[in-house]
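# Sequence first, then the predicted structure:
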Amino acid sequence: MLHTLATMPQHPESVPINALVQVEGTGTLEETRTCNNLRNGLYDFNSSYSHDNVVRLSAGRARFSQSEQALCFFAGANSIFTGDKLLATNNNVKKKFFILTK
């Protein structure tokens, strides 16, 4: 996926990078937490090779601590998705994340 993004003639405006969200009734309920180093590596790679797009912290971020989210920004994320719905979950923690960005 990252190679495809990096070699596209025109990069997309936004690249959301999601963490796996545990949802009852799906196989993800048994999955373990996403590895922070892998996720941050995705942000770093994408921000290094796709300079024209927004690297967006998206679904799954509600279970990250503020320090884990800060690491995502240090690694290259430069936006937070703030819509009302995050794929399969509600986005009911917006205020908490606006505090982080100040």
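On my side now, so go ahead.
# hey, let's count contacts and neighbours off CA atoms from now on
Fine.
# what's the neighbour count on the nearest residue to residue 79 once chain neighbours are set aside?
Counting by C-alpha to C-alpha, 6 or more residues apart in numbering, residue 79 lies nearest to residue 56, which is 4.6 Å off, once chain neighbours are set aside. The number of residues packed near residue 56 is 21, by other C-alpha atoms under 10 Å.
# let's bring in a second one:
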Amino acid sequence: MIQTAPDTVTDRKFANTLARGLGILRAFRASDSGLSHAQIAERTGLPKPTVSRLTYTLCELGYLAHGGRNDKFRLGPAAIALGSVASVAVSFVDMASDAMQQLA
């Protein structure tokens, strides 16, 4: 299960809804051809009604796309564009270096 947000966040600046929405985006893996509501709920630990509201919003904003051959959700153009910008802005060596330092 992907952690979407701490159970109890005492930081008033922390936006739980944003954390949950980003958790939905993080639920997707490169090997996925798409995810259903139920699969997203299972991977994130979020209730299905919450998944429904958040996926609707993410679709409206272009971060998710719904439908196609299998009628499932997949990452949309806005998410792909964001990933593309991130991949250009930060080199793989920098990302790997940070991850390796955290593991040490």
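Thanks, I have it. Model, not experiment: these values are computed from the prediction.
# Got a TM-score for the two of them?
Once the chains are overlaid, their TM-score stands at 0.33 when taken by TM-score structural alignment, normalised by the length of the first structure; 62 aligned residues with a C-alpha RMSD of 4.5 Å.
# Is there a neighbour count for residue 57 of the second structure? I'd like the number.
14.
# Could you pull up the residues touching it?
With C-alpha atoms under 8 Å, 6 or more residues apart in numbering as the criterion, no residue contacts residue 57 of the second structure.
# how far away is it from residue 51 of the second structure?
Distance, residue 57 of the second structure to residue 51 of the second structure, using C-alpha to C-alpha, to the nearest Å: 10 Å.
# all strands in the first structure, in order from the N-terminus.
14-17, 54-57, 79-80, 85-86, 89-90 (DSSP state E).
# Tell me which of the ones you listed sits most buried.
Counting by mean count of other C-alpha atoms under 10 Å, strand 54-57 has the highest mean neighbour count of the strands of the first structure, with a mean of 22.
# which secondary structure elements does that one contact?
On a contact count with 3 or more C-alpha pairs under 8 Å, 6 or more residues apart in numbering; DSSP states H and E, strand 54-57 of the first structure meets strand 14-17, helix 36-49, strand 79-80.
# Who are the packing partners of the shortest one?
Going back to what we said before, that points to strand 79-80 of the first structure. If you count contacts as 3+ C-alpha pairs under 8 Å, 6+ apart, strand 79-80 of the first structure packs onto strand 54-57.
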